[in-house]
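Sequence unavailable; structure follows:
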């Protein structure tokens, strides 16, 4: 007899607020790839610079950023973690909690992303690095404020391998996703058909370079402890050894 499909019950126990605001955590290796690109392509001395992630979620971008930057400030509009500040980045009337920052890194919600980017560019002294779907550069409406000749980014770096983003949880690519079960109750492997890129605005450099983040980068830049252990959310099968 087939095991019952626990997907509905399991999804209700996922650690994700009901108003998750398009929360799709970024794999840490993808953030390390952006930091390496800034160092190798532009010679940015990140170890002397300050950065800010204003939509930090559970700090999956912030932690790898702290491996490279001298200081990283973390905030979000929602309380995802006890380890970050609360700030609505889109509230133009609110004074930012930190102003003296060189870089702003962010994986913003898709629809208001242009508003995040425009404000970030007004605040950051050196540049803004945005993790987004590669299709983000195709919009007619985003052309004038973000991609016209006077506004173009310095670099678009395309991932050659898929970066897996899942709503409300962080699962390593091709590893079992306990929140997505097949009809037998077996976790499916985490995968994605969506292409992602880093889009980087850097000062007055509007001569856009296109770079590629090569295959194998995920294996090279993944570290122990990068991915949460969700096993405690699932009951042990009857008779399982403890």
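Done, it's in. If you're wondering where the values come from, they're calculated on a predicted model, not measured in any experiment.

going forward, measure contacts between C-alpha atoms and count neighbours the same way
Fine.

Quick check: end-to-end length of stretch 132-151?
Start and end residues of stretch 132-151 are separated by 17 Å (C-alpha to C-alpha, to the nearest Å).

Got another one to weigh against that:
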């Protein structure tokens, strides 16, 4: 068992821990963390061998272990005790005093619903940089657009050209995935001269639609198809081989 860090927020932390346990553990392939360091951090930030890093969603160590290959010290915590790391801690309520020493980097693969909260906390703690492994879909969403892409714009947003297979509970090198991932990276104290992405801001459907567009539309078709799918699911497959011809 790893120690529990309980500096305040105990009841909320317990609720979050129960919630996260029900969602399961998703382990990052170690090579994905090495790719961040070798392809992005060393390229744009330089050597980190004398620096420190906090990994606040450490799980079973799949990210912390490769981080330890490059950083001088790694502080590993998680919301749930998976038998690895330096303590159990709700990072969404953390601050710099929770770390045993000043933290240069915060690097993590966050629980998807808490990704924005993790990023915002990390940006108040790290002295050099923050990196979050997120789904490519993290670019989307009106609330995320405001909280991250407008107020806390990443310095770099680095999608993987290949897929990063992440499955529940373990890391399996033979796994596959249809989900695309990217590293969002922030340099502390630096506002990007150019944004890493040019967003088409929310509200375009409302602002850019015209009444004349209805001549091109087929209203009700999406609902018809949805109902047809539901009906097919209820009746089940044709076991007697009936076809279209």
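It's in. Owing to the predicted nature of the structure, the values given are computational and were not obtained by experimental measurement.

So after superposing, what's the score?
Once superposed, the chains reach a TM-score of 0.67 (TM-score structural alignment, normalised by the length of the first structure), with 177 aligned residues with a C-alpha RMSD of 2.2 Å.

Distance check, residue 139 of the second structure against residue 148 of the second structure.
Counting by C-alpha to C-alpha, the gap from residue 139 of the second structure to residue 148 of the second structure is 9 Å.

oh sorry, the question was meant for residue 97 of the second structure
For residue 97 of the second structure relative to residue 148 of the second structure (C-alpha to C-alpha), the value is 24 Å.

Of the two, give the one with the bigger neighbour count.
Each of residue 97 of the second structure and residue 148 had its neighbours counted (other C-alpha atoms under 10 Å), and the higher figure belongs to residue 148 (17 against 11).

And that one, what's its match in the first structure?
Under the alignment (TM-score structural alignment), residue 148 of the second structure maps onto residue 146 of the first structure.

Look at that match and tell me its secondary structure.
Three-state assignment for residue 146 of the first structure (DSSP: H, G, I helix; E, B strand; the rest coil): helix.

hang on, isn't it packed against residue 153?
Yes. With contacts counted by C-alpha atoms under 8 Å, residue 146 of the first structure reaches residue 153, the gap being 7.5 Å.

residue boundaries of the helices in the second structure?
Assigned by DSSP state H, the second structure shows helices spanning 10-23, 30-35, 42-44, 64-68, 115-125, 142-144, 204-208, 221-235.

Residues touching the third one, excluding its own?
By C-alpha atoms under 8 Å, 6 or more residues apart in numbering, the surrounding residues in contact with helix 42-44 of the second structure are residue 48.

Verify the stated contact: residue 85 of the second structure with residue 57.
No. Distance between residue 85 of the second structure and residue 57: 9.7 Å, which falls outside the contact criterion (C-alpha under 8 Å).

Walking through the first structure, point out its strands one by one.
Under the criterion DSSP state E, the first structure carries strands at the ranges 50-53, 71-76, 85-86, 103-106, 127-133, 155-159, 176-181, 187-189, 196-202, 209-213.

Switch these over to JSON lines; also include distance to residue 42 of the first structure and mean neighbour count.
Compiled in JSON lines, the strands of the first structure are given as follows (distance: least, C-alpha to C-alpha, whole Å; neighbours: other C-alpha atoms under 10 Å):
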{"stretch": "strand 50-53", "distance to residue 42 of the first structure": "16", "mean neighbour count": "25"}
{"stretch": "strand 71-76", "distance to residue 42 of the first structure": "20", "mean neighbour count": "21"}
{"stretch": "strand 85-86", "distance to residue 42 of the first structure": "30", "mean neighbour count": "18"}
{"stretch": "strand 103-106", "distance to residue 42 of the first structure": "13", "mean neighbour count": "26"}
{"stretch": "strand 127-133", "distance to residue 42 of the first structure": "12", "mean neighbour count": "22"}
{"stretch": "strand 155-159", "distance to residue 42 of the first structure": "10", "mean neighbour count": "21"}
{"stretch": "strand 176-181", "distance to residue 42 of the first structure": "37", "mean neighbour count": "20"}
{"stretch": "strand 187-189", "distance to residue 42 of the first structure": "36", "mean neighbour count": "16"}
{"stretch": "strand 196-202", "distance to residue 42 of the first structure": "10", "mean neighbour count": "25"}
{"stretch": "strand 209-213", "distance to residue 42 of the first structure": "11", "mean neighbour count": "14"}
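
on that earlier part again, what's the closest of the helices of the second structure to residue 132 of the second structure?
With C-alpha to C-alpha, the closest approach to residue 132 of the second structure among the helices of the second structure belongs to helix 115-125: 7.2 Å.

Just checking the distance from that closest one to the centre of its chain.
11 Å (C-alpha atoms, centre = their mean, to the nearest Å).

Return the set of buried residues in that helix.
By neighbour count on 16 or more other C-alpha atoms under 10 Å, the buried set for helix 115-125 of the second structure is 115-119, 121-123, 125.

just the angle between that helix and strand 129-135, please?
Angle, helix 115-125 of the second structure to strand 129-135, by axes from the mean of the first three to the mean of the last three C-alpha atoms, to 10 degrees: 170 degrees.
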